[in-house]
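**Q** Whatever this is, show me its structure:
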Amino acid sequence: MKIKYFLFALFLSITLHSCVVLSTKKYKAMLSQRDSLFSRSANLEEELAKLQSDTARLHRELAGLKHDLADQQASYTTLKGNYDALNTNYGSASSKVNQLSSDLQKREQRLREVEEILRKRDEATNALKDKLQKALLGFQQNGLTVDIRNGKVYVSLTDKLLFPSGSIVIDERGKAALKQLAAVLNKEPDINMAVEGHTDDKKVINLGQIKDNWDLSVLRATSVTRYLTEVEKIDPHRLTATGKSEYQPIDPADNNDARTKNRRIEIVLSPKLDELYNLIKK
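**A** Okay, here's the model as predicted:
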């Protein structure tokens, strides 16, 4: 509207300023020119209004885009932080996985080594049992047995095979059995020996210096150990002697047969496991 008024004022000023009397033709031409100006003015005002509307819309869109951009930047910052954290966690997890994998391989290798050592031990134990059974075959009808328990060879000799009743002195038949045993063991330097004395549950009566079953079991074990080391020349570093008294019976029944079984010397033979112990310490 401002443009229209401006054009009208301009047209009127030009008309009034001119002192020349216009002809009808010129007058109509001027009117036509005026109408054209008014029409163009209207178009310009319409275009101006549209431009103003578009400008306002573009400002709103720009503000919205700026807001969206800010949100995107905030999201990007958050995502980048998460990505960096994930990268850090992944690196740490990857390092742990590699370490665990390496440890697992080492453990599996050690397990294979331990299994191989135990396999060799079992082979040696079975071979030793066979050798002893053959060497002591003549004594097995007199209360001598050879068996394997918990990876160890147990040579069990009844007290009647080794000692006179109530005595701690080995008789000739017992010495013969121990001599055969020592012949095998002297050829097996990697075998350790524990000599265990066992009694029944009957209390010791009138045995002089022997006060009770503890004394009897210990002294019989040391008698066998002394014979093996002093007479049969087995390295004493390989032996230990212990007394178990009545507290590890083979047969807990309360009868004479059970007591006869329980009165015994057990020589426990076990392969040296230094290699295995060293491996476990790693």
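
**Q** CA only for contacts and neighbour counts going forward, please
**A** Noted.

**Q** Summarise which helices and strands whatever helix or strand N82 lives in is packed against.
**A** According to DSSP states H and E, N82 maps onto helix 24-135. Judged by 3 or more C-alpha pairs under 8 Å, 6 or more residues apart in numbering; DSSP states H and E, the packing partners of helix 24-135 are helix 2-17, strand 144-149, strand 152-158, helix 172-185, strand 264-271, helix 274-281.

**Q** L128: which of those is closest?
**A** strand 152-158 (7.7 Å; C-alpha to C-alpha).

**Q** Residues touching the closest one, excluding its own?
**A** Contacts to strand 152-158, defined as C-alpha atoms under 8 Å, 6 or more residues apart in numbering, come from residues 125, 128-129, 142-148, 260-271.

**Q** and this one, so I can compare the two:
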Amino acid sequence: MLEKSLLRYVGVALLGTSLLGSCTTTKKYNDLLAQKVNLEREKAECEATLAQTTLERSDLSKQVADLSEVRQRLAADTAQLGSAYRKTQSLYGELSNTYDKLIKNHDKLLANSALETSKLSKDLARREDEMKKLNETLTKNRSQLDQLSSDLQAREQRLNELERILAEKDKAVDALRNKVSNALLGFNSKDLSVDVRNGKVYVSLSEQLLFKSGSTKVDAKGQDALRKLASALKDQEDVNVLVEGHTDDVPISRGTQGMQDNWDLSVLRATEITRILANAGLPGTKITPSGRADNVPLDPAKTAEARQKNRRTEIILTPKLDELFKILEAN
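**A** So this is what the prediction gives:
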């Protein structure tokens, strides 16, 4: 467009020059030449500008093409982004719903948790109270257990002491039985026996050895046996002597001097034996006479043999158990 304007301008100038050729002055001619030169220069500048513009236009066309390609890629990317955006919006909606549900569940859980916490706190307080009571009971039981343990130890000590004393007593009883048996070895076993019953030494003397029928006087052979027994017991300071007179169930004869029944007979015989033992040197403070009449028979039968067994005197030797009684009283 610029080139056409220049050509038109030049044509107009040339036409004016030809029309005025003859009548133009040199000055005008020079002005026109100057204008021509200027026009040619301007033309050259316009052509350079046109070339530059053409080059720039080419560059701009290339940039437009590049921009169009970029635009197409952006459009494609925009379509993908739109699809992704829509998917994201959908996911966002789902997430929002899920979040709302979670919030509601969380609030519900918080409410339930508060209720449960309150319940657990009450249970904990109750259990702590129970634990406190249990600890108090345990402390009390432990104190009782310690006391019981202490009492048990004391009882075990007393029991050991009792066992020791009983063992010593049994040993002493056996030694006493052996000593009495040795002292009375020369007598018939049917008339005299020595045995141990209930921790005591029983010296059983038959009526035949000691008395005539119905009499309270001891025969010489019986007196000999009693003196030997007294001699064996003189050094037994811790032994008590009980003399028991026994009769059979046959009533005494009427008119027997100084006696009304078997009670009198049993007591008088026991008293007589006690007197002989005391005269033989056994301290009277250690001897106790007693009569049992026919109340403790060896054989309850009504035969002559049974009645003969029942007519007897039993001298019961009992070791003193002062130590044992002291321990028992301490319990």
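
**Q** quick revisit: return the most buried member of the helices and strands packed on helix 24-135 of structure 1.
**A** Ranked by mean neighbour count, those are led by strand 264-271 with a mean of 23 (mean count of other C-alpha atoms under 10 Å).

**Q** In structure 2, which residue range corresponds to it?
**A** Here strand 264-271 of structure 1 aligns to structure 2 at residues 312-319, judged by TM-score structural alignment.

**Q** ok, now stretch 102-115 of structure 1?
**A** With TM-score structural alignment applied, stretch 102-115 of structure 1 matches the range 150-163 in structure 2.

**Q** how far apart are the matching stretch and its match in structure 1?
**A** Superposed on structure 1, stretch 150-163 of structure 2 shows a mean distance to its aligned partners of 1.7 Å (mean C-alpha distance after the TM-score superposition for structure 1).

**Q** Just want the most central residue of structure 2.
**A** L138 (11.1 Å; C-alpha atoms, centre = their mean).

**Q** What residue in structure 1 is paired with that one?
**A** When structure 1 is aligned by TM-score structural alignment, the residue opposite L138 of structure 2 is Y90.

**Q** T288 of structure 2: what's it in contact with?
**A** Residues near T288 of structure 2 by C-alpha under 8 Å, 6+ apart: 241-243, 274.

**Q** That one and V239 of structure 2, how far apart?
**A** 12 Å (C-alpha to C-alpha, to the nearest Å).

**Q** Which position in structure 1 pairs with V267 of structure 2?
**A** Checking TM-score structural alignment: V267 of structure 2 goes with V218.

**Q** got the contact list for that match?
**A** So V218 of structure 1 contacts 196-197, 241-245 (C-alpha under 8 Å, 6+ apart).

**Q** Go through the residues you listed and flag which are in strands.
**A** 196-197, 241-243 (DSSP state E).

**Q** ok, back up a step: could you point out which of the helices and strands packed on helix 24-135 of structure 1 sits nearest L44 of structure 1?
**A** helix 2-17 (8.0 Å).

**Q** Now find how far off-centre the closest one is within its chain.
**A** Taking C-alpha atoms, centre = their mean, to the nearest Å, the mean C-alpha location of helix 2-17 of structure 1 is offset from the chain mean by 99 Å.

**Q** Against which helices or strands is it packed?
**A** helix 24-135.

**Q** The helix it packs on versus strand 152-158: what angle between them?
**A** On the basis of axes from the mean of the first three to the mean of the last three C-alpha atoms, to 10 degrees, helix 24-135 of structure 1 is oriented at 30 degrees to strand 152-158.

**Q** Helix 24-135 of structure 1 vs helix 172-185, what angle?
**A** Going by the same axes, to 10 degrees, helix 24-135 of structure 1 makes 140 degrees with helix 172-185.

**Q** What's the match for T285 of structure 2 in structure 1?
**A** When structure 1 is aligned by TM-score structural alignment, T285 of structure 2 is paired with H237.
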